[in-house]
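sequence first, predicted model second:
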Amino acid sequence: MKQYTVAILGATGAVGTQMIQCLAEQDFPVGELRLLASARSAGKKVETPFGEVTIAEAGPDAFAGCDIVLGAVEDDLAKELLPHAVEAGAVVVDNSHAFRLDPDVPLVVPEINAEDISWHKGIISNPNCATIIGLVPTWPLHKIAGVTRMIVSTYQAASGAGAPGMAELEAQIGAMGRGEEIPEPKAFAAPLVSNLIPQIGGFKYEGYTSEEMKLQNEGRKIMHLPELRVNCTCVRVPVLRSHSESITLEFERDITLDEAREALASAPGVKLVDDREAENAHDRFPMPIDTSDQDLIWVGRLRRDISNPDAARGITFWCCGDQIRKGAATNAVQIAKLLTE
């Protein structure tokens, strides 16, 4: 099997670190692994499943000889550096928002639109974490009945703000447990412990935030549904990792709950957890505590949308998925692996 030189840009962050683990878990044919980060991390040695790797400073000249580059940095750095990776001959799978809505860049969830990889021009975008977690279970239902509208509330973990967000929540929990004053928040707009923050991203359109508009704009591109309508509210919750979403779908055609359950139970990337009679709550419905550090989107609480005048065309469900893994690193590595096949 051909071996590939793989670079991770942003290798020391939460997503970059997880990408290393995902490459090993998916038996990716790595011949050489390069870890790229800021100047303050350059020179540090990291033990990986592919051997010890010395972190190099990220820069325009860091991509020579790379076959695949996995991007795990913020938008501005992605825009600055990743075109240099393409110029050096690499194919980029980028986790930032920088290229997602570019019409020349595929936006891919492998369970939904893997075929879009074929028309890339050097860069393939990884969707937003909440978009991935919501669309993976929506897609098999869309194939049955044709989704036209989504009403979504997201309950997004501290991991959505990366390692700093998780560290901040842990510090606040510790301070509260010791009876100390909660440290001044830096990763979030307000203290997250014992709190909910109903704004993620800046306000963009009619009072909706940038994070809320991603589900509609990215969902339209991924599912090839330019008329898809989405009403989304994004909330930061005091959970360390694994996002949750409450989703109501409206369809073109009738769909029964039995059809929905059967489709979800057999869908790739999905685990159906929907047993109201189970004695143990962990077997009744998905929860973040159960879905962290794994790659499936767990789905449960399936029921009719009783607010829909045509109840046969409305379904509501609850889902949870690990933001760092399937919401970011795993999805990127799955795309990269498709490039090798």
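Structure received.

CA atoms for contacts and neighbours, from now on please.
Fine.

show me where the stretch 1-150 of the chain has strands.
4-9, 30-37, 45-48, 51-54, 56-57, 68-71, 91-94, 123-125, 147-156 (DSSP state E, counting those that start in this stretch).

what's the shortest one in contact with?
Going back to what we said before, that points to strand 56-57. Outside strand 56-57, the residues that touch it by C-alpha atoms under 8 Å, 6 or more residues apart in numbering are 34-39, 41-43, 62.

of those, keep whichever come out buried.
The neighbour-count criterion (16 or more other C-alpha atoms under 10 Å) marks 34-37, 41, 62 among these as buried.

farthest-apart pair in these, please.
Using C-alpha to C-alpha, those reach their maximum pairwise distance at Ser41 and Ala62, which is 14.5 Å.

any idea how far Ala263 lies from Trp139?
10 Å (C-alpha to C-alpha, to the nearest Å).

now Ile289
24 Å.

between the two, which one's more packed in?
Trp139 (19 against 15; other C-alpha atoms under 10 Å).

would you turn the strands of the stretch 1-150 of the chain into CSV with distance to Leu338?
Output for the strands of the stretch 1-150 of the chain, formatted as CSV (distance: least, C-alpha to C-alpha, whole Å):
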stretch, distance to Leu338
strand 4-9, 13
strand 30-37, 14
strand 45-48, 22
strand 51-54, 24
strand 56-57, 27
strand 68-71, 12
strand 91-94, 11
strand 123-125, 12
strand 147-156, 27
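
Val30 touches Ile20, doesn't it?
No. Look at Val30 against Ile20 with C-alpha atoms under 8 Å: they stay out of range, at 10.5 Å.

more crowded one of the two?
The residue with more neighbours, out of Val30 and Ile20, is Ile20; 21 against 16, by other C-alpha under 10 Å.

so that one touches Val46, yeah?
No. Between Ile20 and Val46 there is no contact under C-alpha under 8 Å: 10.7 Å.

in the stretch 151-300 of the chain, which spans are helices?
Taking DSSP state H, counting those that start in this stretch as the test, the helices found in the stretch 151-300 of the chain are 162-177, 210-222, 257-266, 288-291.

take the one below as the second:
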Amino acid sequence: MPNIAIVGATGAVGQEFLKILAERQFPVEELRLLATKRSSGSLINWQGREYEVQETTYDSFKGIDIALFAGGSASTEYAPAAVQSGAVVIDNSSAYRLDSKVPLVVPEVNPEDVTWHQGIIANPNCSTIIMAVALKPLEDLSRIKRIVVSTYQAVSGAGKEGIAELEDQVRTWCQGETITQYNTFPYQIAFNLIPRIDVFQDGDYTKEEWKMVKETQKIFHRDDLRVTATCVRVPVFRSHCESINIETENKLTLEQVKTALAKATGVILKDDPSQDIYPMPKDSSDRDEVIVGRIREDFTIENGLNLWIAGDQIRKGAATNAIQIAELLL
């Protein structure tokens, strides 16, 4: 059984790593919980045993087989040291995703890419993962020429701090007070939408939007795949939603699309407008499947489709996908 290290064990994704390792009965010989100096010394109970969190150092990975990095600056600082110690790093940050020497893997889409890793495997952006799982069955029916995606991203995407900020602002509003405090987001997020996630880059697209473009192309091995994205933060605690419009090379019938999605691994088809049934964040929270619905033909182009998806950002969009990669390694 492998020895496992979790870097960022006290954060939202780190805590989800522990939960999912237990749920999936992932074999663990030794578990090493690592975090910042500030969090070192804290105790975490897992599987009936208490573990003390250690400060992450360059020497933290001796004897470790798989190192799960929850994200952040620790990845660039400590991932090379983990590899030098003999561990395979599965990294949740954006640091290595577009490195040509590093596989970027969604197990339902491109599991074969795990085989050419050189010590580091990158976990894609949460919104990219959720979209890729939903679109893979359609790409298999007919090559996708173009993707237009708008995301509705929960505050959990900003970690524990994002969740706490929304909670505090809603509490303030309910008490009849004016909301004046916001640190995690550039504006008040309670009862508001913020059409900016991460920093602005080329063409006034945000880094989050460019992630969806470039990561999707890499995962599908399709440099010719045209992708454009608008990423929006919404006042929802957990689970992202996405409105996706695609154009395929060949005409796909709605029956073909729904049949493929219903059979796809990691996908739940939830699409019955007559009964008011469609995906919502509350349905996808705390589960690993991507839920797909509101499937319609786009009548403005010859081979166009619209769909609406929901997926848990912390689970499938982060921790579960990383642990599925670890399962591929085993």
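Received the coordinates, thanks. The model shown is predicted, which means the values in this text are computed figures rather than measured ones.

need the TM-score from the superposition.
Counting by TM-score structural alignment, normalised by the length of structure 2, the TM-score of this superposition works out to 0.99. Behind it: 330 aligned residues with a C-alpha RMSD of 0.9 Å.

about what we covered before: out of the buried ones among the contacts of strand 56-57 of structure 1, who's nearest Leu339 of structure 1?
Arg34 (18.2 Å).

residue in structure 2 matching that closest one?
Matched to structure 2 by TM-score structural alignment, Arg34 of structure 1 sits across from Arg32.

now Gly327 of structure 1
In structure 2, the residue matched to Gly327 of structure 1 (TM-score structural alignment) is Gly317.

could you do Lys337 of structure 1 as well?
Checking TM-score structural alignment: Lys337 of structure 1 goes with Glu327.

got a list of what that match touches?
With contact taken as C-alpha under 8 Å, 6+ apart, Glu327 of structure 2 is in contact with Phe26.

ok, it to Pro273 of structure 2 distance?
37 Å.

quick revisit: mind putting the contacts of strand 56-57 of structure 1 into JSON lines with distance to His97 of structure 1?
Formatted as JSON lines, those follow (distance: C-alpha to C-alpha, whole Å):
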{"residue": "Arg34", "distance to His97 of structure 1": "23"}
{"residue": "Leu35", "distance to His97 of structure 1": "21"}
{"residue": "Leu36", "distance to His97 of structure 1": "19"}
{"residue": "Ala37", "distance to His97 of structure 1": "19"}
{"residue": "Ser38", "distance to His97 of structure 1": "20"}
{"residue": "Ala39", "distance to His97 of structure 1": "23"}
{"residue": "Ser41", "distance to His97 of structure 1": "24"}
{"residue": "Ala42", "distance to His97 of structure 1": "25"}
{"residue": "Gly43", "distance to His97 of structure 1": "29"}
{"residue": "Ala62", "distance to His97 of structure 1": "22"}
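
got the contact list for stretch 214-226 of structure 1?
Residues outside stretch 214-226 of structure 1 that contact it (C-alpha under 8 Å, 6+ apart): 100-101, 107-109, 112-113, 127-128, 130-131, 135, 139, 227-232.

what separates it from the chain centre, distance-wise?
Computed by C-alpha atoms, centre = their mean, to the nearest Å, the chain-centroid distance of stretch 214-226 of structure 1 equals 15 Å.

give the aligned equivalent of Val193 of structure 1 in structure 2.
Per TM-score structural alignment, Val193 of structure 1 is aligned with Ala190.

how close does that match get to Ser239 of structure 2?
Counting by C-alpha to C-alpha, the gap from Ala190 of structure 2 to Ser239 of structure 2 is 16 Å.

what's the burial count for the residue mapped onto Ser159 of structure 1 from structure 2?
Counting by TM-score structural alignment, Ser159 of structure 1 corresponds to Ser156 in structure 2. Look at Ser156 of structure 2: counted by other C-alpha under 10 Å, it has 24 neighbours.

quick check: Ser156 of structure 2 vs Ile246 of structure 2, distance?
27 Å.

residue in structure 2 matching Asp104 of structure 1?
By TM-score structural alignment, Asp104 of structure 1 lines up with Lys101.

scratch that, Gly146 of structure 1 is what I was asking about
Match for Gly146 of structure 1 (TM-score structural alignment): Arg143.

hmm, its match is touching Thr248, no?
Yes. Using C-alpha under 8 Å, Arg143 of structure 2 makes contact with Thr248 at a distance of 5.8 Å.

what about those two, which has more around it?
Using other C-alpha under 10 Å as the criterion, Arg143 of structure 2 and Thr248 rank with Thr248 on top: 19 against 15.

surely that one is in contact with Ile301?
No. If you go by C-alpha under 8 Å, Thr248 of structure 2 and Ile301 don't touch, sitting 10.0 Å apart.

which residue lines up with Pro281 of structure 2 in structure 1?
Match for Pro281 of structure 2 (TM-score structural alignment): Pro288.

contacting residues around Cys129 of structure 1?
Here Cys129 of structure 1 is in contact with 160, 323-324, 326-328 (C-alpha under 8 Å, 6+ apart).

distance to Asp295 of structure 1, neighbour count and secondary structure added to those residues, as TSV?
Below are those laid out as TSV (distance: C-alpha to C-alpha, whole Å; neighbours: other C-alpha atoms under 10 Å; DSSP: H, G, I helix; E, B strand; the rest coil):
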residue	distance to Asp295 of structure 1	neighbour count	secondary structure
Gly160	16	26	helix
Gln323	9	31	coil
Ile324	9	27	coil
Lys326	5	27	helix
Gly327	9	29	helix
Ala328	10	28	helix
